[in-house]
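**Student:** only the shape, not the letters, is given here:
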């Protein structure tokens, strides 16, 4: 791809017309998004795109288009979420040191940014922001890692992907996923069924992530073989978890004693990940969040990694980031 500078227009020339079609999106929807967000005009002429606007806006639009085209050249797709990510955090490189682990995690260096991918059975998972890249690297480097931030930032999804990857590579013997069974602001009453059926609704987000990476049939089989466990946090008491990848999700709803109990389950050859959102505590009034206390007490320990996310790291619908910002702005 070459750049031809003219005034008052900057022209980008693309060598592959098929990739250019994907870059523009269906009915040029990707170009329309860039035009609206950066206040530029993009003109499509054959294998060229002309950008008209203020100098800074043109520069940003050019960087976004280059990054998206490089993504297509590497064999990946461009979705609206990818366009949104580049617009919010264009050409951002990961700031964390490279992860150790060889076959555990794929690192690709090219252009201005470092690309990271996690291989699972059904798909390759790619962290999309600098904070997510640093988080993934800490999952492989640290025996205990915290991911703290708002909903939709990929904390749990990336942790489960890393767990599946380590399990596939033989670095751990099992995956254990748990959550506090706390109702989110409403009383659900007594649920019918067996003990497993009663807690399954609380665990559904974890099932969803596993099914994405392994498929429902394989997940069911591995659960039967006790290689995958999904259980409420209370079920961890009294256990020592060796050679396991353990994720505590929604950790803001664990009490201080529950958090201490969970963290002290760490055994030889294991990895632990704790994820939570400090703005969504559903504990009864007056009960302290174990996530808050763990952050306060453990932050000075060198081998424990703390990773933080903001609305800029949201990878759901773009409106989710705006909603989070609005609520944070209204917080006294």
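**Tutor:** Structure received. The model shown is predicted, which means the values in this text are computed figures rather than measured ones.
**Student:** going forward, measure contacts between C-alpha atoms and count neighbours the same way
**Tutor:** Will do.
**Student:** in the stretch 151-300 of the chain, which spans are helices?
**Tutor:** Counting by DSSP state H, counting those that start in this stretch, the stretch 151-300 of the chain has helices at residues 155-168, 195-214, 216-224, 256-263, 290-298.
**Student:** what about versus this one:
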């Protein structure tokens, strides 16, 4: 059984692992064959060499994200853990669907077909009028697209 030691002194382990170690539990669920032990600012991982390499690669991507945006949640972890590699994760962050990165790195993008239509029409036209019920994202998307244009 091989061992991997990861030093988390560059980041805040409490915030990285989440409230009540929620993020750590998510990692353990994603890597069930590894034994993950976190103490203070050190994480020790025991298991097969191949899985340890994959785990180290994913953790480094997460630490890079945490260092940049100072936040870590299940959504970010899921994106990093299910990506095909650094290129795929980076492309997902900067994909054409992404309008802007909000507070703490949250991705703001069109979620409904009508919001996507609004974004496409805005790219093609100087002025677009949107009408519809309250709460459908008209103003939210408009502000996101305005911030993107800056």
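**Tutor:** Thanks, I have the structure now. Please read these numbers as outputs of a predicted model, since none were measured by experiment.
**Student:** in JSON lines: the helices of the stretch 151-300 of the first structure, plus distance to residue 321 of the first structure and mean neighbour count.
**Tutor:** Below are the helices of the stretch 151-300 of the first structure laid out as JSON lines (distance: least, CA to CA, whole Å; neighbours: other CA atoms under 10 Å):
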{"stretch": "helix 155-168", "distance to residue 321 of the first structure": "15", "mean neighbour count": "24"}
{"stretch": "helix 195-214", "distance to residue 321 of the first structure": "20", "mean neighbour count": "16"}
{"stretch": "helix 216-224", "distance to residue 321 of the first structure": "30", "mean neighbour count": "14"}
{"stretch": "helix 256-263", "distance to residue 321 of the first structure": "29", "mean neighbour count": "18"}
{"stretch": "helix 290-298", "distance to residue 321 of the first structure": "23", "mean neighbour count": "16"}
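**Student:** of all those helices, which lies closest to residue 271 of the first structure?
**Tutor:** When the helices of the stretch 151-300 of the first structure are compared by CA to CA, helix 155-168 sits nearest residue 271 of the first structure, at 8.6 Å.
**Student:** just list what that closest one packs against, helices and strands only.
**Tutor:** Applying 3 or more CA pairs under 8 Å, 6 or more residues apart in numbering; DSSP states H and E, one finds that helix 155-168 of the first structure contacts strand 113-119, helix 130-141, strand 174-179, helix 195-214, strand 244-248, strand 271-276.
**Student:** turn those into a markdown table, including distance to residue 75 of the first structure.
**Tutor:** Converted to a markdown table, those look like this (distance: least, CA to CA, whole Å):
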| stretch | distance to residue 75 of the first structure |
| --- | --- |
| strand 113-119 | 13 |
| helix 130-141 | 20 |
| strand 174-179 | 30 |
| helix 195-214 | 20 |
| strand 244-248 | 30 |
| strand 271-276 | 31 |
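**Student:** neighbouring contacts of stretch 23-31 of the first structure?
**Tutor:** Contact with stretch 23-31 of the first structure is made by 42, 65, 68-69, 72, 78, 80, 83, as judged by CA atoms under 8 Å, 6 or more residues apart in numbering.
**Student:** try stretch 113-127 of the second structure
**Tutor:** Against stretch 113-127 of the second structure from outside (CA under 8 Å, 6+ apart): 110, 128, 130, 137-138, 141, 145.
**Student:** gap between it and the chain center?
**Tutor:** 26 Å (CA atoms, centre = their mean, to the nearest Å).
**Student:** again, but for stretch 141-150 of the second structure
**Tutor:** The answer for stretch 141-150 of the second structure is 21 Å, by CA atoms, centre = their mean.
**Student:** do the same with stretch 43-61 of the second structure
**Tutor:** On CA atoms, centre = their mean, the centre of stretch 43-61 of the second structure falls 19 Å from that of its chain.
**Student:** the first structure: matching residues for that stretch?
**Tutor:** The alignment of stretch 43-61 of the second structure onto the first structure (TM-score structural alignment) spans residues 49-67.
**Student:** can you mark which positions in the matching stretch are buried?
**Tutor:** 49-53, 57-58, 60-67 (16 or more other CA atoms under 10 Å).
**Student:** what of stretch 40-47 of the first structure?
**Tutor:** By neighbour count on 16+ other CA under 10 Å, the buried set for stretch 40-47 of the first structure is 40-42, 44.
**Student:** can you check stretch 81-98 of the first structure too?
**Tutor:** For stretch 81-98 of the first structure, by 16+ other CA under 10 Å, it's 82-87, 89-91, 93-94, 98.
**Student:** do stretch 108-116 of the first structure as well
**Tutor:** Buried residues in stretch 108-116 of the first structure (16+ other CA under 10 Å): 114-116.
**Student:** reformat the buried residues of stretch 40-47 of the first structure as a markdown table; add secondary structure and distance to residue 246 of the first structure.
**Tutor:** Formatted as a markdown table, the buried residues of stretch 40-47 of the first structure follow (DSSP: H, G, I helix; E, B strand; the rest coil; distance: CA to CA, whole Å):
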| residue | secondary structure | distance to residue 246 of the first structure |
| --- | --- | --- |
| 40 | coil | 47 |
| 41 | strand | 49 |
| 42 | strand | 48 |
| 44 | strand | 50 |
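**Student:** isn't residue 2 of the second structure up against residue 50?
**Tutor:** No: Residue 2 of the second structure is beyond contact range of residue 50, at 9.7 Å (criterion: CA atoms under 8 Å).
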